[in-house]
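A.B. asks: Got a sequence here, can you build the structure:
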Amino acid sequence: MIVGFGLVLNLLLLLVAANSHRGKHAAVVARRMVNIESNLHFNSLRTDGTPVSLIEYYVSSDACPDVEGLSNNGNPVLLLSKMSTSYKNWRRNSTVSVTIEKEKWGHFDSAMRKPRGNFFGTLKKLDLSHSDARRLARHFVIRHPDARHWLPGQDESHVHDTEWFEFQVESVYFIGGFGDRAYIGNISGEVYHRHLGCDKIVDPNEYLHLGDRQETAKLLDSASDRDSSRGFFQLIKSIVTQY
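C.D. replies: Coordinates of the predicted model:
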């Protein structure tokens, strides 16, 4: 009886340790995804409590190491207009979250097997020096060339009410893909910000010069599938989704 209880306890401890390892790896995948993607859904509440989710541009703070005043720890950096619904809802009710997902490629690709996450935290208005604001603007325009028309303090800007914000990630509900082969669960802010392992956070400029964003897709696929089965059906599925 005692032997059986000890065996069950050891198995439970092994499962906890394995899940913890997968959670840390999922944090790496989530951080890579935030660094590579460039659009998010800004989730807020209307005055009547109805949830609203609107797309906004962002750039990862990991992509802006030369900008002082940023956390440089995977937090998304947004440019919001005071006229926007996202901004107005945030001002009325500071309860917000953001959703980021890996972009779907091609008709036969599956969004359900892609990494995505709901990021919980707080929005912080940035107070940057003139030189740091210009550096941040350069990084932002690399990802979003049309954003030059509403950059704060720019002469050519057509909109003069935009401000820089950093979304400070406190936790992530992460879905790595299908549950039988990818991590699904919570990632603490501490793990998301700290655990990068030996994996390199990708410089988005590197992909801008590749001329083929499929390389970006392959990078995230390899990261999210590392813990999955390498069986025959997974191989067939990988081949099919490339076309």
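A.B. asks: make it CA atoms for all contacts and neighbour counts henceforth
C.D. replies: Noted.
A.B. asks: where exactly do the helices run in the chain?
C.D. replies: In the chain, the helices defined using DSSP state H lie at 2-36, 85-92, 130-143, 189-194, 204-208, 214-224, 232-240.
A.B. asks: Pipe those helices into JSON lines and attach mean neighbour count per row.
C.D. replies: What follows is those, written out as JSON lines (neighbours: other C-alpha atoms under 10 Å):
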{"stretch": "helix 2-36", "mean neighbour count": "17"}
{"stretch": "helix 85-92", "mean neighbour count": "17"}
{"stretch": "helix 130-143", "mean neighbour count": "18"}
{"stretch": "helix 189-194", "mean neighbour count": "18"}
{"stretch": "helix 204-208", "mean neighbour count": "14"}
{"stretch": "helix 214-224", "mean neighbour count": "17"}
{"stretch": "helix 232-240", "mean neighbour count": "11"}
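A.B. asks: Let's see this one next, to set against the first:
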Amino acid sequence: MQLVGSTLSTLVAAISLLTPPSPISCSPPPHPRHDLQPQQAVFSDSPVTLDETSTTIPSRYYSTLLARRLLAKSPTGDLASVFPANISSGPYWRTPESVASAPIALPEYIADCESTGSPTLIALDVSTATKNAKYGDSTNVSITVSWWDQYVKLVGREPWTKADLPRLALLGYLEEISDSDVNDHGIVACFEVLHRDARLWRPGSRGSAHSGKWARVKVEEAYWIGGFGDRHYIGWLDIEEWRRVTEEEWGRVRLPGEKL
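C.D. replies: Sure, this is the predicted structure:
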């Protein structure tokens, strides 16, 4: 009996040596969210301002304020459009036929010159996005902005991860800005505050290097990624809320790295 017991002990010890250790998680253990009250929805849509110490995920409304501020503080954005299904030889001279129906995104100068959250840009006749909107199968475009570069300029260093910084996608179509709107909204002065060099090719500039028109991305939908989903709102914004937000409202919120 003693021999059998000794043999069993030896087998158990051998098996334990062959069994691989449990994997070690690099993520911290989850903590219960005691700060959330029963009446608080994680994605609340009520226009309640959250203080910075709260761990509740910001509401859609508060995120809309952040998104409008991000647009106002963004001098550039990536403008995406779609090539038509049939590439003609006219405006698409030297364009490969293989890009038919393909999307393309290119950086553009932008400025937030109107109160409704539709960014202003210069639609040059030579611009790919302008040609796609004018001659393509769809006038739809989208423009994306992020806080990645602006954050580095503010704090003087790279963040520990850019994935936790805000970005925004605005979907709509290109629309020419009328001469009266250009004057009423001070489009030229507003745009040149951010882009003084644009006077060399902007519409109406004497000796402009290119022909073009003032245009807006008429925003129909807005998609917001505030950062990591466990602490920021991610999702579609209400377009009516987006258009109603005032400069006074978005002026009260701050993006990462900004000081009050």
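A.B. asks: What does the superposition give as a TM-score?
C.D. replies: Remark: TM-score between the superposed chains equals 0.68 [TM-score structural alignment, normalised by the length of structure 1]; 188 aligned residues with a C-alpha RMSD of 2.8 Å.
A.B. asks: Compare the helices of structure 1 and give me the one nearest D62 of structure 1.
C.D. replies: Among those, helix 2-36 comes nearest to D62 of structure 1, with 6.5 Å by C-alpha to C-alpha.
A.B. asks: which strands and helices sit next to the closest one?
C.D. replies: Packing partners of helix 2-36 of structure 1 (3 or more C-alpha pairs under 8 Å, 6 or more residues apart in numbering; DSSP states H and E): strand 51-60, strand 97-101, strand 184-188, helix 189-194, helix 214-224.
A.B. asks: can you tell which of those is closest to S131 of structure 1?
C.D. replies: Closest among those, using C-alpha to C-alpha: strand 51-60, at 17.8 Å.
A.B. asks: so where in structure 2 does that closest one end up aligned?
C.D. replies: Under TM-score structural alignment, strand 51-60 of structure 1 corresponds to residues 103-112 of structure 2.
A.B. asks: Residues contacting the matching stretch, please?
C.D. replies: 71-72, 74-83, 118-122, 190-191, 194-195 (C-alpha atoms under 8 Å, 6 or more residues apart in numbering).
A.B. asks: repeat for stretch 72-79 of structure 1
C.D. replies: Stretch 72-79 of structure 1 is contacted from outside by 31, 34-35, 56-65, 151, 162-169, 192-194, using C-alpha under 8 Å, 6+ apart.
A.B. asks: Pull out the buried positions in the match of strand 51-60 of structure 1.
C.D. replies: 104-105, 108-112 (16 or more other C-alpha atoms under 10 Å).
A.B. asks: got it, and stretch 153-160 of structure 1?
C.D. replies: Within stretch 153-160 of structure 1, the residues scored as buried using 16+ other C-alpha under 10 Å are V159.
A.B. asks: residue in structure 1 matching K162 of structure 2?
C.D. replies: In structure 1, K162 of structure 2 lands on A111 (TM-score structural alignment).
A.B. asks: I misspoke; the intended subject was R216 of structure 2.
C.D. replies: R216 of structure 2 maps onto E166 in structure 1, by TM-score structural alignment.
A.B. asks: And for D238 of structure 2?
C.D. replies: By TM-score structural alignment, D238 of structure 2 lines up with S188.
A.B. asks: Not counting its neighbours along the chain, what's nearest its match?
C.D. replies: Among residues not flanking S188 of structure 1 along the chain, S171 sits closest, at 4.6 Å (C-alpha to C-alpha, 6 or more residues apart in numbering).
A.B. asks: ok, now how distant is the one you found from A27 of structure 1?
C.D. replies: Distance from S171 of structure 1 to A27 of structure 1, counting by C-alpha to C-alpha, to the nearest Å: 10 Å.
A.B. asks: shared neighbours of those two, anything?
C.D. replies: Counting by C-alpha under 8 Å, 6+ apart, the shared contacts of S171 of structure 1 and A27 are 187, 192.
A.B. asks: longest helix of structure 2?
C.D. replies: Looking across structure 2 with DSSP H, the single longest helix is helix 2-18.
A.B. asks: rewinding a little: pick the one among the buried residues of stretch 103-112 of structure 2 closest to G229 of structure 2.
C.D. replies: Within these, the smallest distance to G229 of structure 2 is 25.7 Å, found for A105 (C-alpha to C-alpha).
A.B. asks: ok, the nearest residue to that closest one once chain neighbours are set aside - contacts?
C.D. replies: Leaving aside its sequence neighbours, A105 of structure 2 sits nearest to A80 (C-alpha to C-alpha, 6+ apart; 3.9 Å). Counting by C-alpha under 8 Å, 6+ apart, A80 of structure 2 touches 103-106, 129, 141-143.
A.B. asks: could you measure the residue positioned nearest the centre of structure 1 against I142 of structure 1, distance?
C.D. replies: Central residue of structure 1 (C-alpha atoms, centre = their mean): V34, 2.8 Å from the mean position. Per C-alpha to C-alpha, V34 of structure 1 is found 16 Å from I142 of structure 1.
A.B. asks: repeat for K114 of structure 1
C.D. replies: Distance from K114 of structure 1 to I142 of structure 1, by C-alpha to C-alpha: 25 Å.
A.B. asks: S205 of structure 2 -> structure 1?
C.D. replies: Matched by TM-score structural alignment, S205 of structure 2 corresponds to Q154 in structure 1.
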